[in-house]
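Asks: sharing a model that was predicted from the sequence below.
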Amino acid sequence: MSESPDKKMKPTEDLHEDTVEHILSTFLPIQSFLRSRMVSKRFRNTEIRCKDLDFSGLYSVRRRQLKVVQIIESVFNQHKGSEINRFVLIINHTGVEDKILSWINTCLVTKDMIDAIFKNCIYLETLELIKCGMNEVLSINARNHKKFKSLVVYSMPKVWHIVLDAPTLECYKYDGPVRAPTICSLFDIAEFLKQCPKLEKVLIDISDFTFEPTGYWDLHLKVGIQKDYKEYDLTSIKEVEINGYKSHWHELDIVEFFVLNARSLEHLILKSPRNRKSKRFQTDERRMSYIKSISPKKYLIKFIKG
């Protein structure tokens, strides 16, 4: 004989209360979870740990921008989970760009998320990725964007390679680890700048970094850059600042490269390290004199103590 409907147990009655809360708060899509908190006293105070933050259905005729922003802001302020790996949002971004960027930076950023940002935010001007939990490769495809001007990548130690296609980029700041000194040279800097034809200001911070001489650089890369310098058209660059300048021979290569190729350059600032214990090299006066002699402006190069 079958049990009467009244005597059948609900699926959650066999589970411990903490287990039910964990399942609902972590694996349920955020809108379903919020509805559960509203209709059930049992889950009203359950912490938000959802990994799937799909807010696509919030923005509508009945619920305008301000209300949607308040709901999302509340979720992020209460979120106790260790990661967010899906974030979907359909909203009029005008006036709330800063909030949207802060929400994105809180998430575990994925390649699909970055692609979705550039696919859907056609008027995006600035993207700041700060302490984002992203692994391996960061790919920025802004080939068809006409207003994308600024990119900041800060403190993302798990990202080991950045692929950038952004013809309209004017400002790019990267702050993070260089995994091996021998793989970072003037060639890497030059090849990156070649992809940014509208870049106006370049800031290179080498305060905690020393270029080490390598035979491969001398025999191949340096010769290649000197031979094919016409490939590096940096006419848009007006200001270059090198922080942590220690008079290393490779740093002089960088100074010479900009003087030769950035023909519209107005300021080239060499700032010494703030830390007095930082290793400094003896200045090659003869070579510095040569670089100054080929500079189109007499007072182009300026030295500043850190």
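Replies: It's in.
Asks: going by C-alpha atoms from here, please, whenever you check contacts or count neighbours.
Replies: Will do.
Asks: K292 and L300: what is the separation?
Replies: Counting by CA to CA, to the nearest Å, the separation of K292 from L300 is 8 Å.
Asks: next one: F33
Replies: 60 Å.
Asks: so for these two, which sits in the more crowded spot?
Replies: Neighbours per residue, other CA atoms under 10 Å: of F33 and L300, the larger number sits with F33, 19 against 15.
Asks: name the SS class of the more buried one, please.
Replies: Here F33 is recorded as helix under DSSP: H, G, I helix; E, B strand; the rest coil.
Asks: how about the strands in this structure?
Replies: For the chain, the strands defined by DSSP state E cover 52-54, 86-88, 126-130, 136-141, 150-154, 159-165, 171-175, 201-205, 239-243, 267-271, 301-304.
Asks: here comes the other one, which I'd like you to weigh against the first:
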Amino acid sequence: MAAPKRENQTGSQSPQKRTKKVHNQHQNNLISHIDGVSSNPNRSGNLPDDILDRIFSFLPIKQAVEIGVLSPRFKKSWLFNRKILFDREFARHHDREEYIHIVNHVFNSHVGSRIQSLSLCFDPTAKEHMIERWLKICAEKGIEELDLDFFQGRDVFKISQFLDIKSLTTLKLVYCEVDLPPQLTGLSFLTTLILKKVDLNTETMETLFFHCLLLETVDLWQCCNIQHLKVCARSLKRFKVLKVRHCTEILSIEIDAPTLRSIYYIGNVVKFQFAEVLHLDEVLLNFSPSRCFAKASLVENLVSDLSYANVLTTTSAFLEGLTTRIRDGAFRDLQFRLWNLKEFQLFMEGTSYCNLFDIASFLKNCPSLEKLFLDLNDFSFDCGFYWELHQKQLLQYFPHFFTGLKFIKVKGFKFQKHELELVRFLLGKAVFLETLVLVTPRTGRVRIYEPADAINYKRLIFSWRASPKTNIVLLDHYHDKGPVQPKVSQFG
């Protein structure tokens, strides 16, 4: 049987270029439409200023200005714009002084009654007074969405009284230091809080959870100076999503949030403590690999709190924490059940010793599992002597069947020995499996060119099926566009 051919690279247009092209097409269509309206009085109907105010409020300020050059009728309409968005894309095309001059001119010229959104991205050093004035104007005009991205700053931007804005519903801060006033009167309508590279402490987070009773989403990314995160959200009736990513100083996360439905965590293995077992819709746990036994015990304690999660996305480091080991003086499995788990997505990490038996031992504890996604990426199974002498035989006589499993996708499939053993095991145990999809690596180093290769591999894999109705699909990675995709698509 011929092995799949390899190549070093595949050529394709980048997603960024495709997105920009589509965006420009939509913008040109919109400009053409408005141009047609402005050139035909019967179509424009002499719209009053308040209607124009409303129309242009839906456009970012840059597009409003571009459209304003089409005719005298629209020349000044940008002055009513509600979305003052000067984000990273805009900042890339202007130096600092020019950027500040443009933003300041917009605020000096703005005559609209409302400002819905403000997005800034520049070095705020020595411009604190100017930012304070802009924010004061926004507060007076009922701003709802505030995005301050100061990653270019020489020092962390200190923000305190600027945050006490009552109308805010969405707040995003990058490279800031949050100093909340003792008596917080603003942020009472806040629903979304995103903090990236922000100096935090336990008291600040407790204050936010206490005062922001409408919070729905909290996203902490690369925040520092906080070791013990307490999510005290029992009085919050709408709190649904918690994201904690790359906050390296965090040691523990304490969660008291009955309405929480989604948890996304990326970082070192930390202690999770739940006030009660939650019915979670989605859980993402991207643990950094650790050889520490104490870290493994933290994973063991966590899995019991995920008993009623519906979707779980994690890495092989999580499975390593659950593997068979000496527990209470005896070599035995960890006893747990994920009763509601319908979808499981596993990313295999290159530094992990997770093997086929660890995967099988986990799957047997998921009685309701319907969809399984395995991303092998550049991972190669290094099973070792213990696998060859003990676990391999246990897997051959594995007594459990995965009766609910209907769909399996294995990405980064390289047709290696242990990968084929994994597929053979899954096909033999998923007795009601409907579809198995095998996708070659994203690197393009393994691709199926010859139809004969696909036919020969399909014939071999078909012979392993427990169900004759199982459909088997072999795909190169750029053809992986089927309707069945994992609910959690991004992992980093």
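Replies: Received it, and whenever you're ready, just let me know what you need. Please read all numbers here as calculations on a predicted model, not as lab measurements.
Asks: mean neighbour count and distance to K227 of structure 1 added to the strands of structure 1, as JSON lines?
Replies: Shown next, in JSON lines, are the strands of structure 1 (neighbours: other CA atoms under 10 Å; distance: least, CA to CA, whole Å):
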{"stretch": "strand 52-54", "mean neighbour count": "19", "distance to K227 of structure 1": "52"}
{"stretch": "strand 86-88", "mean neighbour count": "17", "distance to K227 of structure 1": "48"}
{"stretch": "strand 126-130", "mean neighbour count": "19", "distance to K227 of structure 1": "36"}
{"stretch": "strand 136-141", "mean neighbour count": "16", "distance to K227 of structure 1": "30"}
{"stretch": "strand 150-154", "mean neighbour count": "17", "distance to K227 of structure 1": "31"}
{"stretch": "strand 159-165", "mean neighbour count": "14", "distance to K227 of structure 1": "25"}
{"stretch": "strand 171-175", "mean neighbour count": "16", "distance to K227 of structure 1": "27"}
{"stretch": "strand 201-205", "mean neighbour count": "16", "distance to K227 of structure 1": "23"}
{"stretch": "strand 239-243", "mean neighbour count": "20", "distance to K227 of structure 1": "23"}
{"stretch": "strand 267-271", "mean neighbour count": "20", "distance to K227 of structure 1": "23"}
{"stretch": "strand 301-304", "mean neighbour count": "13", "distance to K227 of structure 1": "24"}
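Asks: would TSV of those with distance to M113 of structure 1 be doable?
Replies: What follows is the strands of structure 1, written out as TSV (distance: least, CA to CA, whole Å):
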stretch	distance to M113 of structure 1
strand 52-54	12
strand 86-88	8
strand 126-130	12
strand 136-141	11
strand 150-154	15
strand 159-165	15
strand 171-175	20
strand 201-205	28
strand 239-243	32
strand 267-271	37
strand 301-304	41
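Asks: D115 of structure 1: which of these is closest?
Replies: Nearest to D115 of structure 1 among the strands of structure 1 is strand 136-141 (7.2 Å), distances taken as CA to CA.
Asks: contacts for the closest one?
Replies: Strand 136-141 of structure 1 is contacted from outside by 111, 114-115, 118, 158-166, using CA atoms under 8 Å, 6 or more residues apart in numbering.
Asks: give me the number of residues near the equivalent of P273 of structure 1 over in structure 2?
Replies: Counting by TM-score structural alignment, P273 of structure 1 lines up with P441 in structure 2. Neighbourhood size, P441 of structure 2 [other CA under 10 Å]: 22.
Asks: now do the contacts for the closest residue to P441 of structure 2 other than its chain neighbours.
Replies: Nearest non-adjacent residue to P441 of structure 2, counting by CA to CA, 6 or more residues apart in numbering: G412, 3.7 Å away. Counting by CA under 8 Å, 6+ apart, G412 of structure 2 makes contact with D375, L376, N377, D378, L438, V439, T440, P441, R442, H477.
Asks: and if you look at R424 of structure 2?
Replies: I461, W464, R465 are the contacts of R424 of structure 2 under CA under 8 Å, 6+ apart.
Asks: wait, the second one touches L426, no?
Replies: Think W464 of structure 2. No. If you go by CA atoms under 8 Å, W464 of structure 2 and L426 don't touch, sitting 9.1 Å apart.
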